[in-house]
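**Q** Starting from these lines, generate the structure:
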Amino acid sequence: MCSGVVRGRGSQSSSTYLNRKVKKTALKMYLYLMLLVFICDGFRVLGPPGPLIVQLGDSVMLPCFVETPLSLEDLEVEWKRIDSETLVHLWQDGESQPESQNQLYHERANFFPEEIAQGNFSLLLTDVTSKDAGGYKCTVYTKLDSGETLIEIKEMGG
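**A** Presented below is the predicted three-dimensional model:
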């Protein structure tokens, strides 16, 4: 007849040994899954809930941020027009790259370098013209992931 408890060498029952083994395996699987979720989930890039209404000649802040600050290592932030893929502003290698941006935005599209470490990648666009109306895309790249948000500028009264 079987008693249900098998004793091996030592005083520990096989069911106790099995329980410990299962718990260790479950813990390893849990930690692996949490790491996988962290890597796959990455980060979310956030922007305004609706279009930004601006008067010609004024300045407008185009919000772009992440909820949790990212590592600055290999961080790249790219602002582009949606309709034409025109490069409005580029943050790369730890600094703005004004030589890369389209001439229409030279000295009008400004970043806030001191805000980057807090996860704020907003762009200040000054002296807004009718050509500035339309869609913009803020894309944030890290070594492992990327995310983007879309922003629309509408001309007041337009």
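**Q** C-alpha from now on. contacts and neighbour counts both.
**A** OK.
**Q** elements contacting whichever strand in the chain runs longest?
**A** Counting by DSSP state E, the longest strand found in the chain is strand 146-155. Under the contact criterion of 3 or more Cα pairs under 8 Å, 6 or more residues apart in numbering; DSSP states H and E, strand 146-155 touches strand 45-46, strand 52-54, strand 134-141.
**Q** let's see 10 Å
**A** strand 45-46, strand 52-54, strand 60-62, strand 65-66, strand 76-81, strand 134-141 (3 or more Cα pairs under 10 Å, 6 or more residues apart in numbering; DSSP states H and E).
**Q** what would the ones you listed look like in CSV with distance to Lys154?
**A** Output for these, formatted as CSV (distance: least, Cα to Cα, whole Å):
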stretch, distance to Lys154
strand 45-46, 19
strand 52-54, 5
strand 60-62, 11
strand 65-66, 21
strand 76-81, 14
strand 134-141, 7
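**Q** Before we compare anything, build this one as well:
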Amino acid sequence: MGVSASVFFFLSIICNIHAEITACPPVIPITLDVVAQLGSDILLPCSFTTNQLRQAVKNNSAVIWLKEVEYIVEISMTGQSSFWQSHHIRFQTFQSSAAKGNFSLFLTNLNRNDVGKYYCKLYNGVDCVVGHTVCKLDLDKSLWQNRTFLIGLASGCGGLLLLIIIPFAVYAVSKRRQNQRRNQSTPQPNPYDTSSAKEEYEVYANDIYHWDH
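**A** The predicted structure is shown next:
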């Protein structure tokens, strides 16, 4: 009798474990990449199939959103939302879409602290997850890359322009100094020197004298 009782007890434990595993099989999460710009409003998508919704039959079944390990909101199967702390300020849910399996989360005014992994889990009861979506939220780096490229391009063009202008400026200054030296070495006519004019008058007077005689 002792052996039979032990065998029966052992088999019952195995059956219970099998029943629990069968009732809540492991779920492979769906991973989504979400990219957005700072200050923008974004949608963190999370939808479950009709089959998954049918598995959430217990009274306390619900969808729970987390950021890493921080709880954000619990959404009932009818779409009623219960937010943790002050997350209701920037997060919004869609109550009318819950019946269709859409439990997406709307986030306003994205900042750097929002970057990270968000988990959307459909619970059948307390411990059994029958649906799981992971949203990897990151900043749009293409915008920063374009800005960096434009800044680099502007810097490069500015440097090239300086390399072109500086030699011309040096040449112009050098040429100006050469002209100044040349002008200083060349004798300038004296405006008060009347000797040349006097000679011209003498020649003119002689011509008139010879013409008269």
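**Q** closest one to Leu124 of structure 1 among the helices and strands packed on strand 146-155 of structure 1?
**A** For these, the distance to Leu124 of structure 1 is smallest for strand 60-62, at 4.5 Å, taking Cα to Cα.
**Q** Where does the closest one end up in structure 2?
**A** Aligned by TM-score structural alignment, strand 60-62 of structure 1 falls on residues 42-44 of structure 2.
**Q** what's the angle between the longest strand of structure 1 and strand 134-141?
**A** If you take axes from the mean of the first three to the mean of the last three Cα atoms, to 10 degrees, strand 146-155 of structure 1 sits at 160 degrees to strand 134-141.
**Q** and for the helix or strand encompassing Ala19 of structure 2, what are the contacting residues?
**A** Using DSSP states H and E, Ala19 of structure 2 sits in helix 2-23. The contact list for helix 2-23 of structure 2 (Cα atoms under 10 Å, 6 or more residues apart in numbering) reads Met1, Cys24, Pro25, Gln55, Asn124, Cys128, Val130.
**Q** which ones are touching His46 of structure 1?
**A** No, residue 46 of structure 1 isn't His; it's Leu. Neighbours of Leu46 of structure 1 in contact, by Cα under 10 Å, 6+ apart: 63-67, 120-121, 138, 147-151.
**Q** For those residues, work out which two are farthest apart.
**A** Maximum pairwise distance among these (Cα to Cα): 17.4 Å, between Glu67 and Ile151.
**Q** of those two, who's got more company?
**A** Ile151 (22 against 12; other Cα atoms under 10 Å).
**Q** State the distance from the counterpart of that one in structure 2 to Val73 of structure 2.
**A** In structure 2, the residue matched to Ile151 of structure 1 (TM-score structural alignment) is Cys135. Computed as Cα to Cα, to the nearest Å, the Cys135 of structure 2 to Val73 of structure 2 distance reads 15 Å.
**Q** same deal with Ala56 of structure 2?
**A** 18 Å.
**Q** number of nearby residues for the nearest residue to Phe65 of structure 1 once chain neighbours are set aside?
**A** Distances taken as Cα to Cα, 6 or more residues apart in numbering place Asn120 nearest to Phe65 of structure 1, at 4.4 Å, with adjacent residues excluded. Using other Cα under 10 Å, Asn120 of structure 1 is surrounded by 22 other residues.
**Q** show me what contacts the aligned partner of Asn120 of structure 1 in structure 2?
**A** Alignment note (TM-score structural alignment): Asn120 of structure 1 maps to Asn102 of structure 2. Residues in contact with Asn102 of structure 2 (Cα under 10 Å, 6+ apart) are Pro45, Cys46, Ser47, Phe48, Thr49, Gly79, Thr93, Phe94, Gln95, Ser96.
**Q** If we use 7 Å, what do you get?
**A** For Asn102 of structure 2, the contact set (Cα atoms under 7 Å, 6 or more residues apart in numbering) comprises Cys46, Ser47, Phe48.
**Q** which one of these has the most neighbours?
**A** Highest neighbour count within the contacts of Asn102 of structure 2: Cys46, with 23 neighbours (other Cα under 10 Å).
**Q** any idea how far that residue lies from Ile208 of structure 2?
**A** 119 Å.
**Q** cool, Ser4 of structure 2 as well?
**A** Distance of Ser4 of structure 2 to Ile208 of structure 2, given as Cα to Cα: 165 Å.
**Q** before we move on, the earlier item: buried stuff in the helix holding Ala19 of structure 2?
**A** Residues of helix 2-23 of structure 2 classed as buried: none (neighbour count, 16 or more other Cα atoms under 10 Å).
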